[in-house]
Each structure stands twice: as structure tokens, then as C-alpha cells.
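[1] build me a structure from this.
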Amino acid sequence: MSAHTEHVHAADHGSVKSYLVGFVLSVILTAIPFWAVMTGQFDKATSIWLVVVMAIVQVVVHLKYFLHLNFSVAGRANTFAFLFTALIIVMVVGLSVWIIYASNAMMMH
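    Take a look at the predicted model:
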């Protein structure tokens, strides 16, 4: 491999510091909703919203620190490929559930 190719591959991977930051954030984003649910500090609706928000933030943390997706010029293609794949998966699962629900509704009449 040429020096340029090795440098490009090295830039694709995160540093130990990056992985540690991602790990610590993931642990914190898991511990907060766990604590909230186990202690019962909040009512049910607030606990559900807290869990959902922390889950969304944790997905973003995983995408940034572990999958190294970003919108820089170099990472834009990987990010758009990931987003397109996620869109296709959501459409396939969503439309499958819709078809199953509609079929079930038609069978019940």
C-alpha cells in the first residue's frame, strides 16, 4: 500500500480518545433513564419521554463516535449511504406492518 492509502485508512478509524468519549457518553445516556425508571422519580409520561430522548441522543453518539459518520467532505458519501439504507429499512418495515395490519383488518370483516 502507498503511504497515501494507509493515511486515508487510518483517518477512517477513530482514536482511542474518541472511542472512550463515545463509551462514556453511552454509559451516561444509559444510566440516566435506568435511574429515572428504577427510582420512580418522574411520572410515567415523563419517564417515557426521557427514555425516548436519551435513546435518540445515544443513536447519534453511536453514529458519530463508533461508526464515524459525519458531514465532512470525506465522510459525506458514507453518511448518505447510511441514511439511504436506514430509509429503505424503515420503508420496508413500515410498509410491511401496514400491509399486515390492513390484511388483518380485512380478514376480521
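[2] alpha carbons only for contacts and neighbour counts from here, please
    Fine.
[3] distance between whatever helix or strand residue 28 lives in and the chain's centre?
    Assigned by DSSP states H and E, residue 28 falls within helix 16-39. Using C-alpha atoms, centre = their mean, to the nearest Å, the mean C-alpha position of helix 16-39 is found 14 Å from that of the whole chain.
[4] which SSE is immediately downstream of that helix?
    Using DSSP H and E, the helix or strand that follows helix 16-39 in sequence is helix 44-65.
[5] from residue 5, how far out is the most centrally placed residue in the chain?
    Within the chain, one residue has its C-alpha closest to the average C-alpha position: by C-alpha atoms, centre = their mean, that is residue 59, at 2.7 Å. Residue 59 sits 30 Å away from residue 5 when distances are taken as C-alpha to C-alpha, to the nearest Å.
[6] equivalent analysis for residue 20, please.
    From residue 20 to residue 5 the distance is 26 Å (C-alpha to C-alpha).
[7] which one's more surrounded, those two?
    residue 20 (13 against 10; other C-alpha atoms under 10 Å).
[8] another one to check against the first:
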Amino acid sequence: MATDVTTATFDAEVLESEQTVIVDFWAAWCGPCRQVAPVLDQLAEAHPNVKLVKVDIDAEMDLAMKYQVTSIPAIKVFQGGEVKAETLGAQPRGALEKKFEGLLD
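    Model (predicted):
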């Protein structure tokens, strides 16, 4: 299950995390965001070493700007405090696993 993060908790939850972190930049009004949410939950469940967090771009505009989120859903994988991979749009689990291959184990 994804954890909601804010500007106040982002550094501790994502940048300082020992784990690989999938960050889902989303908004409540975004249909594709709602479609991809259960897929991301499945992905995180299948990879227990990975943490899944969500950033509501409407509430956290500063984070959206900092990470250049211009379209949602924007999914970014962080390791060691850096973005290692990213993708836009709702995609099936297989496509996401292929895109993030080698980062989720």
C-alpha cells in the first residue's frame, strides 16, 4: 500500500531512504492515475524491497515543479536520493517492470 508524502516528509521518505522508492505523482481528478494505482500496489507487493509513495500534485505543487512533472501520472524510481528511471501515463505491470528492470530487486 502506498504512503502519501508531502513536501515536509519527502526527504525522509524518499531521498534518505535505504530502499528503492517508486514515487507516483498523481491527482484525484486524473482517471489514468486511478487506473495505474492498483498496478503500482501490485508492483510494490511483488518487490518487497521497494517502497511505494504517492505525491498529490495539487497539494504538493512545489514537489511537482522540482521534479518537472508536466503530465500525470508520472512515476519516478529513486535510489540513493536520485531519480534513476521515470515514465509517464498509465501502463500495465509488465511494461512498468520492463521499464524499471534491475531497479526493483
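[9] what's the TM-score here?
    Between these two chains, after superposing, the TM-score reads 0.24 (TM-score structural alignment, normalised by the length of structure 2); 42 aligned residues with a C-alpha RMSD of 4.3 Å.
[10] pull out the buried positions in the lengthiest helix in structure 1.
    Of all the segments assigned as helix in structure 1 under DSSP state H, the longest by residue count is helix 76-107. Applying a neighbour-count criterion of 16 or more other C-alpha atoms under 10 Å, the buried positions in helix 76-107 of structure 1 are residue 79.
[11] tell me what angle it forms with helix 44-65.
    Relative orientation of helix 76-107 of structure 1 and helix 44-65, computed by axes from the mean of the first three to the mean of the last three C-alpha atoms, to 10 degrees: 140 degrees.
[12] what about residue 44 of structure 2, which helix or strand?
    Using DSSP H and E, residue 44 of structure 2 sits within helix 31-46.
[13] helices and strands around that helix, which ones?
    Under the contact criterion of 3 or more C-alpha pairs under 8 Å, 6 or more residues apart in numbering; DSSP states H and E, helix 31-46 of structure 2 touches strand 50-56, helix 93-99.
[14] kindly recompute the last result at 10 Å.
    For helix 31-46 of structure 2, the contact count by 3 or more C-alpha pairs under 10 Å, 6 or more residues apart in numbering; DSSP states H and E identifies strand 20-26, strand 50-56, strand 74-79, helix 93-99 as packing neighbours.
[15] what helices or strands is the first one leaning on?
    Think strand 20-26 of structure 2. Packed against strand 20-26 of structure 2, as judged by 3+ C-alpha pairs under 10 Å, 6+ apart, are the following elements: strand 3-4, helix 31-46, strand 50-56, helix 61-66, strand 74-79, strand 82-88.
[16] can you do 8 Å?
    Using 3+ C-alpha pairs under 8 Å, 6+ apart as the test, strand 20-26 of structure 2 ends up in contact with strand 50-56, strand 74-79.
[17] which of the ones you listed sits closest to residue 3 of structure 2?
    Closest approach to residue 3 of structure 2 among these is made by strand 50-56 (4.6 Å; C-alpha to C-alpha).
[18] packing partners of the closest one?
    The criterion is 3+ C-alpha pairs under 8 Å, 6+ apart, and the helices and strands that strand 50-56 of structure 2 contacts are strand 3-4, strand 20-26, helix 31-46.
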